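In: Provided below for reference: sequence and predicted model.
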Amino acid sequence: MRILVSGAGMAGLAAGINLGATGNDVTIVERAGHLRVNGSPVDVRGDALGIARSMGILEQIHARRVTMTERAQFIDASGDVVAELPVSEISDSDQDIEIPREDLAHVLHEALTGTTSLIFAESIAELHDDGAGVEVTFTSGKRDRFDLVVGADGLHSLTRRLTFGPECDFLKHLGFYVALTELPSQQDSGRTSPFLSWPGHLIGIAHYNDTALGVLNFRSDWIEYDYRDLDAQKRILLDAFAGHEEWRVPEILDAVRSDPELYFDSVSQIHMPTWHKGRVVLVGDAAHCASNLSGRGASLAITGTWLLAQALLKHPENLKAAFDEYEHSQRPYVTRAQDSAGPGGDLLMPATQQALDERNERLRAMTRG
């Protein structure tokens, strides 16, 4: 089959590998002019590890392993440690692998074979599914026809909107916002990752390899803004942390002001009754974003695209049967991931000072054993 994949994030690249490996002619289009690699490290865990082995990428993933989250510490306004985050609070197994997002993107990109082509600075403008195929008009003005379109274009998926309807029909806001900004390399990089909390807020520096990443989280009801408007994002973020001069907060906020590639978004999930319609199917965050609080987004991208490829291989003449099998197999992973996100916000951003103090005491007790 000729398959178009929209988006070259983790799910899009994994789809390119898995669908290409089963004999399909795959084209990936990516709106950005380069691989999208900004963001904090991600986890590969559970059955995704075995699938990564089958994909031939587990060794490369393991070689790039980092332990950023394992060294997370909660500090006070003076920078003194008040509690540490036990591994048991963030990981189900010592087999989980944490890897920089950019490293995983490059591992996946390098694993693409000749059956998959990747086109940057291109995206879908219109889709028309006539039952026998999908006519696609691209933003460049080019047109082409595919047997299948795979939406792997993330939380704000255009493929989902064009095929299933507006984002608001499927998005569940969890009550938090997150931002990431790159900081200048620092001498203490790679040792610990300190985070300062006050009610409803978390700000800190995540260290891994030679990278220092400013991390900002805060509680909020839904905020209406254009998610492509960088200045609007910065205003929201700076207002949320205004009035705080303690520790290294000013330094991190200065980085926010000057960052041309700031990452800012709601902490939200996508809940859909089905991930396919006609000859269009969704994978990864486009289908079932579990949010960064779950720590399972990359794993869901790997398992989902693998299961989709295997289902299509099993039912080459029956797309509906293939899609139904893919959804039936992937749903348990998604349900677990989405359910696991709930406690994460209360752990990182307790809503009150009392809850914050209780969290620190509980973590100290766990550390003491």
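Out: Done, it's in.

In: okay, CA-based contacts and neighbour counts for the rest of this
Out: Noted.

In: Residues contacting the helix or strand hosting Asn360, please?
Out: Secondary structure from DSSP states H and E places Asn360 in helix 353-368. Helix 353-368 is contacted by residues Phe74, Val82, Ala83, Glu84, Leu85, Pro86, Ser197, Trp198, Pro199, Leu347, Met349, Pro350 when judged by CA atoms under 8 Å, 6 or more residues apart in numbering.

In: Second structure follows, compare the two:
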Amino acid sequence: MHILISGAGIAGLSATLDLAARGHRVTVVERAAHFRVNGSPIDIRGDAIDITERMGLLPRVRERRVRTSELIRFVDADGEPVARLPLAALGDSDDDIEIPREDLAGVLVDALPADATVRFRDSVDALTDDGAGVDVRFASGRAERFDLVVGADGQHSGVRGLVFGPEREHARHLGVYVAVADLPGAAGADLPNPIYNFPGHLAGITRYRDRALAVLMFRSEPLDHDHRDLAAQKEILRARFAGHPEWEVPRLLDAVLADPELYFDSASQIHLPAWHRGRVVLVGDAAHCASGLSGRGTSLALTGAYFLAEELDRAGGDHVVAFERYEARQRPYAESGQQSVGTGADIVLPPTWEAIAARNERLRAMVG
């Protein structure tokens, strides 16, 4: 079958590999001008590790493993350590694989088959499913027909919007916003990853290999802004963090305001009663975003893409049967991932000075 995949993130690249490996002809469209790799290191957990092995990628993934979470240290306004974050507090285990997002994307890109078509600076503009196939009109003006369409275009999925309706009908805001930007001049091997909190806010540095990232987070009700308006995003961050001279906050804010590829988004989840309709199916965050607070998004992308491709193969190309089986297998993983958010925000973003002090005392007791 000729299958269109919208989105070239981890879910889209994984689906491309899994579907192409089973003989399908795959075309990928990506709105950005290049593969999306910005963001902090991500985790591969549980059964997703086995999936990575089945894809033949586990050795290359393990070679690129980093351990940034183990180096997290909470600091005070003067930069003095006050507590460290044990892996148990995050629900992590020693078997989990932490890897830079760009490294995992690179492993997937390097494994793409030569006959897979990837088109950048384009996106799906309209879909017409007539039961026998899907006619797709792209933002570029191009029009093509596909046997199936896979929406792997993330939390703000355009394919989901076209087929299942506006995002506001399916999104559940978790009360947190996250920003990640490059932080030049701050890299250093084995240096700690410090985090400073003031009520409802976080400013931190994430280091791995020769890179460093500025991370800003804050608690907020849903904000009315265009998630593609970079200037508006930076003004939101300026308003939230300006006037705080403590520790490295001004330096981190400057880095965020200077980064032309700033990542800024809400921590939100997507809840849908079904992930497929006709010949269109969703995978990854487009289907069941658990949010970055869960630490499960990458694992869900890997398992979902693999289950989808495997069930299409088992069903002999019968997409009706395959989509139902894919969803039956993936939904327990998705629901578990969404439920894992738990008290994560209370650990990294205590709402008051009293809560910050209590968090620090609790973490110190955990490590003895």
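Out: Everything's here; your move. What you see is a predicted model, and the numbers here were worked out from it, not measured in a lab.

In: Selecting buried members of the contacts of helix 353-368 of structure 1 in PyMOL, what would you type?
Out: Command for PyMOL, covering only those of the contacts of helix 353-368 of structure 1 found buried under the criterion 16 or more other CA atoms under 10 Å:
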select buried, resi 74+83+84+85+86+197+198+199+347+349+350
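
In: Greatest separation within the contacts of helix 353-368 of structure 1: which pair is it?
Out: Comparing all pairs in the contacts of helix 353-368 of structure 1 by CA to CA, the longest separation belongs to Pro86 and Pro199, at 21.1 Å.

In: What is the distance between the helix holding Asn360 of structure 1 and the centre of its chain?
Out: Centroid displacement of helix 353-368 of structure 1 relative to its chain, using CA atoms, centre = their mean, to the nearest Å, is 28 Å.

In: With stretch 273-283 of structure 1 instead?
Out: Stretch 273-283 of structure 1 sits 20 Å away from the centroid of its parent chain (CA atoms, centre = their mean).

In: And stretch 159-175 of structure 2, by the same measure?
Out: Distance, centroid of stretch 159-175 of structure 2 to centroid of chain: 16 Å (CA atoms, centre = their mean).

In: Buried ones in it, by neighbour count?
Out: Buried residues in stretch 159-175 of structure 2, counting neighbours by 16+ other CA under 10 Å, are found at Val159, Arg160, Gly161, Val163, Phe164, Glu167, His170, Ala171, Arg172, His173, Leu174.

In: what does stretch 20-40 of structure 1 give?
Out: In stretch 20-40 of structure 1, counting by 16+ other CA under 10 Å, buried: 20-21, 24-31, 35-40.

In: Tell me the span between the first and last residue of it.
Out: Stretch 20-40 of structure 1 has an end-to-end distance of 28 Å (criterion: CA to CA, to the nearest Å).

In: Which part of structure 2 matches it?
Out: Stretch 20-40 of structure 1 corresponds to residues 20-40 of structure 2 when matched by TM-score structural alignment.

In: Excluding chain neighbours, what is closest to Ser220 of structure 2?
Out: Spatially, and ignoring its direct neighbours in sequence, Ser220 of structure 2 is nearest to Gly175 (5.1 Å; CA to CA, 6 or more residues apart in numbering).

In: any idea how far the one you found is from Ser266 of structure 2?
Out: For Gly175 of structure 2, the distance to Ser266 of structure 2 - CA to CA - is 8 Å.

In: which residues are common contacts for the two?
Out: Pro222.

In: now the helices for the stretch 201-350 of structure 2?
Out: Ranges of helices in the stretch 201-350 of structure 2, per DSSP state H, counting those that start in this stretch, are 230-241, 249-258, 285-288, 297-314, 319-339, 344-348.
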